[in-house]
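Sequence unavailable; structure follows:
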């Protein structure tokens, strides 16, 4: 049976989804859950993993945005895509904001994305607040 999946498509969507990343010499398959964030560097993307490792991909951030938002990732800035499972704090500044991740990295939130991040935290709070 021949697969009709496009090249570099994720194996699935949802919490156990995977993404294929080709580098110059290797093809890697990663669980989206293992990715903390992706940061744009022009036409390249630096991928940061939960084990502290990082990898430079020749794919643009748009490629990762197209594939990882299906797994719940959030595009919070022109240069940043994050896994919300690793968010620990949101700072709401006057014009922009920032999100702190579990590895203590602070990532900027653009003015346009502040409202959606704030709403995400409010929904999270409502879901996990204990009303005893």
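Thanks, I have the structure now. Note that the coordinates shown come from a computational prediction; the quantities given were computed from them, not determined experimentally.

alpha carbons only for contacts and neighbour counts from here, please
OK.

The residue nearest the centre of the chain: what's its closest spatial neighbour, skipping adjacent residues?
Geometric centre of the chain, nearest residue: residue 82, 2.8 Å, by Cα atoms, centre = their mean. Nearest non-adjacent residue to residue 82, counting by Cα to Cα, 6 or more residues apart in numbering: residue 37, 4.2 Å away.

Looks like that neighbour contacts residue 84 (just checking).
No. Between residue 37 and residue 84 there is no contact under Cα atoms under 8 Å: 9.0 Å.

Of the two, which one has the most company?
Legend: neighbour count by other Cα atoms under 10 Å for residue 37 and residue 84, higher for residue 37 (24 against 17).

on that earlier part again, pretty sure the residue nearest to residue 82 sits in a helix.
No. According to DSSP: H, G, I helix; E, B strand; the rest coil, residue 37 belongs to no helix; its state is strand.

Show the contacting residues for it.
Residues near residue 37 by Cα atoms under 8 Å, 6 or more residues apart in numbering: 47, 48, 49, 80, 81, 82, 83.

Is residue 13 located within a strand, as I assumed?
No. Counting by three-state DSSP, residue 13 is located in no strand; its state is coil.

take the one below as the second:
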């Protein structure tokens, strides 16, 4: 049985009250994700681990690039080839010496050299947006 092409890719997010939710259509059904609960996404080839704030993680058979396209409008930023982080769960960061971020779950993630300047610009914009 051939499934419609849209069932193999990430679908756009919806807004329910204050919570942002995203529905991901998979080959065997659909999965609903609360965007506000995601701390980071970790890419492993054609698979992505989604790490939640309660400490759990879930494996999806989608690339990190697909998650980037879906989550970047929701204050997520890609800091390296393997990591997409939620800026709302950013605890600390350093762009001097060895650039890295520390998430609220105490995980340290290195920032790629080529993404350092873009990360600094995104942090400035996020800070301005958060204050306003």
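Right, received. Where do you want to start? All of these numbers come straight from a predicted model, not from anything done at the bench.

And the TM-score between them?
The TM-score (TM-score structural alignment, normalised by the length of the first structure) is 0.77; 121 aligned residues with a Cα RMSD of 2.5 Å.

circling back to that earlier point, of all the contacts of residue 37 of the first structure, which comes closest to residue 110 of the first structure?
The shortest approach to residue 110 of the first structure among these belongs to residue 80, at 9.6 Å (Cα to Cα).

measure the counterpart of that closest one in the second structure to residue 40 of the second structure for me?
Matched across to the second structure, residue 80 of the first structure falls on residue 83, judged by TM-score structural alignment. Distance, residue 83 of the second structure to residue 40 of the second structure, by Cα to Cα, to the nearest Å: 7 Å.

now residue 85 of the second structure
From residue 85 of the second structure to residue 40 of the second structure the distance is 4 Å (Cα to Cα).

longest single helix anywhere in the second structure?
With secondary structure taken from DSSP state H, the second structure has its longest helix at helix 116-131.

Can you name the residues in contact with that one?
75, 77, 79, 87, 95, 99.

Buried residues in that helix, which are they?
116, 119, 122, 123 (16 or more other Cα atoms under 10 Å).

Tell me where the first structure has strands.
18-22, 27-31, 35-41, 44-49, 54-57, 74-77, 80-82, 87-92, 97-101, 106-109 (DSSP state E).

what does the fifth one correspond to over in the second structure?
Residues 57-60 of the second structure are where strand 54-57 of the first structure lands when matched by TM-score structural alignment.

mean deviation (superposed) between the matching stretch and the first structure, please.
By mean Cα distance after the TM-score superposition for the first structure, the fitted stretch 57-60 of the second structure averages 0.4 Å away from its aligned residues in the first structure.

Show residues contacting that stretch.
Taking Cα under 8 Å, 6+ apart as the rule, stretch 57-60 of the second structure contacts 47, 48, 49, 50, 51.

Which position in the first structure pairs with residue 13 of the second structure?
So residue 13 of the second structure corresponds to residue 11, using TM-score structural alignment.

Distance-wise, check its match relative to residue 125 of the first structure.
From residue 11 of the first structure to residue 125 of the first structure the distance is 31 Å (Cα to Cα).

Touching, residue 45 of the first structure and residue 39? I think so.
Yes. The criterion here is Cα under 8 Å, and residue 45 of the first structure meets it with residue 39 at 5.5 Å.

List the residues that are in contact with both of those two.
With Cα under 8 Å, 6+ apart as the test, residue 45 of the first structure and residue 39 both reach residue 61.

before we move on, back to that, list the buried ones in the match of strand 54-57 of the first structure?
57, 60.
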